[in-house]
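# I'll drop the sequence and a predicted model, then ask my questions.
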Amino acid sequence: MTTKLESLELALKHALGEGAAISSALGEVTVVVKAADYLASMQTLRDAPSLAFEQLIDLCGVDYSQYGEGTWDGLRFAVTTHLLSVEHNWRVRVRVFCPDDDMPLVESVTGIWRAANWYEREAFDLFGILFDGHGDLRRILTDYGFIGHPFRKDFPITGYVEMRYDPEQKRVIYQPVTIEPRENIPRVIREETYGTK
């Protein structure tokens, strides 16, 4: 007798063919597709009656540049999507790697699931991943004057600029970061009776 997870893997292999790498770990199934097959695979995942993944529940960017303590030698950026089939009561994770590290770009799935709109905007804003075919790809969490993409591993923790209100100019201004590096020294309590009362 096959388990529900095995049934899902079999249905995925049948619908997606040899172009997708399917694996399962810790009770979850992950499908890795090539960027060229991404849009067609996502359409199949939604429309195939044996799968019926009618809901996109999450989409996010991933920066693998320091994955495995820097031992990762694959492509740097990926888009990971979680899909839900209410009809079959199962979930799947789909991962696609952006073929160009300098200009990460994959197809937009907003034409398949409208819920992907803000998720793709977030991945663009935080990771700099571009989604071809997205109708309104602009920043969603940082302000429009923000420089860089803060979730990239090479983005400095302090950022590049800070905002403050200038009372003389009566407006918000940008200026270089003024945080001075300092060394925190922990306070040591040296009492003979500490913790005994």
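Now that the structure is in, tell me what you want to look at.

# hey, let's count contacts and neighbours off CA atoms from now on
Fine.

# Please, where are all the strands along this structure?
Listed in chain order, the strands of the chain (DSSP state E) span residues 20-25, 28-33, 55-63, 77-85, 90-97, 105-107, 130-132, 161-166, 171-176.

# I'd like these written out as JSON lines, with mean neighbour count added.
Below are the strands of the chain laid out as JSON lines (neighbours: other C-alpha atoms under 10 Å):
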{"stretch": "strand 20-25", "mean neighbour count": "14"}
{"stretch": "strand 28-33", "mean neighbour count": "18"}
{"stretch": "strand 55-63", "mean neighbour count": "19"}
{"stretch": "strand 77-85", "mean neighbour count": "21"}
{"stretch": "strand 90-97", "mean neighbour count": "21"}
{"stretch": "strand 105-107", "mean neighbour count": "20"}
{"stretch": "strand 130-132", "mean neighbour count": "18"}
{"stretch": "strand 161-166", "mean neighbour count": "12"}
{"stretch": "strand 171-176", "mean neighbour count": "11"}
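
# hold the first one in mind and look at this next one:
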Amino acid sequence: MQTLKNLIETQFPGLPTKLVVSGNELTLECKSEHYFNLVKALKETKELGFDQVTDLCGVDYSTYKNQEWQGPRFAVVIHLLSVTHNWRLRVRTFASNDDFPIVDSIYPLFNGVNWYEREAFDLFGILFNNHPDLRRILTDYGFVGHPFRKDFPISGDMEMRYDSAQSRVIYQPVSIEPREITPRIVREEQYGG
């Protein structure tokens, strides 16, 4: 890991990045405006040779470790793998605008991130600039909101179901009545005695 850390520090001396070693993992943080070019350099630099993205996800840092987070709210985190050199690297970038989080898509570099970026958009509302087909992937196209955001309401008031009479999906108010569940307690007079 130290070899990789030293190599990254020498490859990007002028780029404002931050290397963090935690739990035997190396994380490279960069500003969102440098994200695409940094990932491109990590892929194309022969000495680094990161040729696979094994994961990409969105993160909502509005609260972190049960405390208010100081800094940008939304991040995109990718995990890179170099098969040639047998090392891994995590890259994290924060969207600069919390109200309209947007990060450049790395789809032109790794087309396997297509569905990962769509998932981060669908669940966190993070937009990926230059993504060829950014649309919802896990929720319904008419779904309002992004369910993995920490401020998303836990229970809603609308439900979706297929209506066979109309041959389509319809939305209607939630039909489940809330109920109080009280556990039954069984006591026997001579139990255990």
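Cool, the structure landed. The structure presented is a predicted model; accordingly, all values stated were derived computationally and were not measured.

# quick revisit: now distance to residue 154 of the first structure too, for the strands of the first structure, in TSV please.
Converted to TSV, those look like this (distance: least, C-alpha to C-alpha, whole Å):
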stretch	distance to residue 154 of the first structure
strand 20-25	29
strand 28-33	25
strand 55-63	10
strand 77-85	13
strand 90-97	18
strand 105-107	19
strand 130-132	18
strand 161-166	16
strand 171-176	18
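
# Residue 155 of the first structure: which of those strands is closest?
Taking C-alpha to C-alpha as the criterion, residue 155 of the first structure comes closest to strand 55-63 out of these, the separation being 11.3 Å.

# Going by contacts, tell me the helices and strands next to that closest one.
Counting contacts by 3 or more C-alpha pairs under 8 Å, 6 or more residues apart in numbering; DSSP states H and E, strand 55-63 of the first structure packs against strand 77-85, helix 116-127.

# Take those and write them to JSON lines, including distance to residue 31 of the first structure.
Shown next, in JSON lines, are these (distance: least, C-alpha to C-alpha, whole Å):
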{"stretch": "strand 77-85", "distance to residue 31 of the first structure": "10"}
{"stretch": "helix 116-127", "distance to residue 31 of the first structure": "18"}
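
# So for residue 169 of the first structure, which of the ones you listed sits nearest?
The closest approach between residue 169 of the first structure and any of those, judged by C-alpha to C-alpha, belongs to helix 116-127 at 29.2 Å.

# Buried by neighbour count: which residues of the closest one qualify?
When burial is assessed from 16 or more other C-alpha atoms under 10 Å, helix 116-127 of the first structure yields the following buried residues: 116, 117, 118, 119, 120, 121, 122, 123, 124, 125, 126, 127.

# And it against the second structure, how far off on average?
Its aligned residues in the second structure lie a mean 0.6 Å from helix 116-127 of the first structure after superposition (mean C-alpha distance after the TM-score superposition for the first structure).

# Residues contacting that helix, please?
For helix 116-127 of the first structure, contacts defined as C-alpha atoms under 8 Å, 6 or more residues apart in numbering pick out 56, 58-63, 108-110, 129-131, 134, 136-142, 149-152.

# State the span of the second structure onto which that helix is aligned.
Mapped onto the second structure using TM-score structural alignment, helix 116-127 of the first structure spans residues 113-124.

# isn't residue 79 of the second structure right up against residue 56?
Yes. Taking contacts as C-alpha atoms under 8 Å, residue 79 of the second structure lies within contact range of residue 56: 6.5 Å.
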